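Visitor: Next come a sequence and a model predicted from it.
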Amino acid sequence: MADRSFDIARLPGFATIAVTIFVLLYLPIAMLVIFSFNAGDNVAIWEGFSLRWYPEAWANEAVKQATWRSLQIATCAAIIATTVATMAALGTTRRRQTRGQSFVYLMINQPLMVPEIVTAVALLIFFSSIKVATGYQGLGYLILAHAAFCIPFAYLPIRARLEGMDLSLETASADLYATRWQTFRHVTLPLVMPGAIAGLMLAFVTSLDDVVITLFVKSAGQDTLPTYMLAQIRRSVSAEVNAISTLLLLLTVVLLTAFFLLTRKRT
């Protein structure tokens, strides 16, 4: 008897729609990468292959400062977000299910569901009050704002890792008279580390690429690389921006590939 199971991939037009979607998604990115090697100044007309825009971008002092500032913010925000997310994941997975557990998950993942512009306005109002009260105008506000936004991105892979872990090893550690701290340090933490590293990289990429929250929270002279690029594009589209975007794309692909390798299930 013939197999009559439903297979969406066999529906008429499925392959055409899939190919069209992939072309629409990735063709602009491919064009960006190609034109970052354009020898001419015009970003829309190909004038030959050249690497000139990469050295020019690197020689630009504003690009260097924005890049260094972005890396500082993303690194600090990712570490803070991952630390908080790890504690939240332990608190929501290493305990009995209680009433209101779904509400806790909702609150932790709230930045994922609320439009980013709403989060940005809320952070602007909150940090503006602190700026007026303290007079402090440093990068600490951007780091905390990015960390708050990145917590759910770090939380999801860590929670998934913890939910897939057997409690028997931790129970055996307690049976051998290990303290809770010893159990966490020598049993739980090594087992959850792949998820924590994956969450750290995901939070880092999210912070590095953020524009909306940065625009609302930053003070004068605190442009990150994405906001610097946005300001440049508003003036004139330069192939230098294409080169910077290509390097950011490369960094993102490397980190997301590492994220995939760390979170995939091993057979």
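Guide: Happy to help now that I have it. Everything numeric in this text was worked out from a predicted model, so none of it was measured.

Visitor: Please count neighbours and contacts with C-alpha atoms only from this point.
Guide: Fine.

Visitor: residue ranges of the helices in the chain, please?
Guide: Along the chain, the stretches classed as helices by DSSP state H are 14-35, 53-59, 61-93, 101-108, 110-113, 116-134, 140-163, 168-175, 180-183, 189-209, 212-217, 225-235, 239-263.

Visitor: The structure to be compared is supplied as follows:
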Amino acid sequence: MKSKIFRWISKIYIGMIFIYLYLPILIVVVYSFNKSSAGTAWMGITMDWYRKLFQDLNVIIAFKNSLVIAVASTVISSVVGATGAIGLYKYSFRGKGLVEGLLNVTIVIPEVIMGIALLMYFSQIRLPLGIGALILSHATFSMPFVYIIVKSRLAGFDHSIEDAAMDLGANRFKVFTSITFPLILPGILAGAMIAFILSFDDVIINFFVSGPESTTLPIKIFSMLRFGLSPEINALCTLMLLITFGILIMMQFIKINRIKEESN
């Protein structure tokens, strides 16, 4: 009897946590279809706000900027982060612990401080604020996440496979392309997807480093909020949520397929 009560309490507790986490998101999605322009009073269902979004040139430009920045910074952070993880995991050198510590510090630094630091740095080297500065900034704060995920993947597979391949005559390049890279590829893809989400959704770094011609989608939403909350903002947030959740679902499919391959 006690165990049954405990199970029910556990289910209710977990349900309350999910309600707390996802109910605000659900409200945003539901009110993106609201006829009322006030954004709070429900007046019925409409798709007009989505049509208005797709006809807004400024929103389309902001979306393109966000997409270009996210893709470019993801490629840079994935290459640098994966290369760094392989090098730091496989080789020992003086100062290795310091380098790893500095990479981890980047994750816990408040974004406001990083935004100010990047703004000052770009001003010192006279790099114009805009798309290029945003790509470098996003790659900087995304790269440690890729590094950590790839390094954990490197620590998770049997390295005796590499030794066996080298004993059979394979050189280091052949071992890397045939064994190491395929095994860490899921980690690289997972890190790349996280880097993309972090870049696409970022506000604070964009606020400091973006130029007048490089407005991103989160900054566009922030500027629209100055005129009050409207269903158009809810519709824009819903589209961003769809992109984010789509990437997360892709990550789960990659993870599940990889587990199935390893079990077989």
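Guide: Noted; the coordinates are in hand. What you are looking at is a predicted structure, and each value in this text was computed from that prediction instead of being measured.

Visitor: Could you get me the TM-score between them?
Guide: Remark: TM-score between the superposed chains equals 0.88 [TM-score structural alignment, normalised by the length of structure 2]; 256 aligned residues with a CA RMSD of 2.4 Å.

Visitor: Which among the helices of structure 1 is found nearest to Ile45 of structure 1?
Guide: Checking these against Ile45 of structure 1 by CA to CA gives helix 14-35 as the closest, at 8.4 Å.

Visitor: list the buried ones in the closest one?
Guide: Going by neighbour count (16 or more other CA atoms under 10 Å), the buried part of helix 14-35 of structure 1 is 32-33, 35.

Visitor: Stretch 60-79 of structure 1 too?
Guide: 63, 65-67, 69-79.

Visitor: Reformat the helices of structure 1 as a markdown table; add distance to Asp41 of structure 1.
Guide: Compiled in a markdown table, these are given as follows (distance: least, CA to CA, whole Å):
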| stretch | distance to Asp41 of structure 1 |
| --- | --- |
| helix 14-35 | 10 |
| helix 53-59 | 9 |
| helix 61-93 | 18 |
| helix 101-108 | 47 |
| helix 110-113 | 39 |
| helix 116-134 | 34 |
| helix 140-163 | 34 |
| helix 168-175 | 61 |
| helix 180-183 | 60 |
| helix 189-209 | 26 |
| helix 212-217 | 28 |
| helix 225-235 | 14 |
| helix 239-263 | 7 |
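
Visitor: what's the closest of those helices to Asn42 of structure 1?
Guide: Per CA to CA, nearest to Asn42 of structure 1 of the helices of structure 1: helix 239-263, 7.3 Å.

Visitor: Output the contacting helices and strands for that closest one.
Guide: Applying 3 or more CA pairs under 8 Å, 6 or more residues apart in numbering; DSSP states H and E, one finds that helix 239-263 of structure 1 contacts helix 14-35, helix 53-59, helix 189-209, helix 225-235.

Visitor: Take the ones you listed and write them to JSON lines, including distance to Met107 of structure 1.
Guide: JSON lines is the format used below for those (distance: least, CA to CA, whole Å):
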{"stretch": "helix 14-35", "distance to Met107 of structure 1": "32"}
{"stretch": "helix 53-59", "distance to Met107 of structure 1": "41"}
{"stretch": "helix 189-209", "distance to Met107 of structure 1": "18"}
{"stretch": "helix 225-235", "distance to Met107 of structure 1": "28"}
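
Visitor: So which of the helices of structure 1 is nearest Val43 of structure 1?
Guide: Of those, the one closest to Val43 of structure 1 (CA to CA) turns out to be helix 239-263, at 5.6 Å.

Visitor: how about the closest one: buried residues?
Guide: Result for helix 239-263 of structure 1 [16+ other CA under 10 Å]: buried residues 239-246, 248, 252, 255-256, 259, 262-263.
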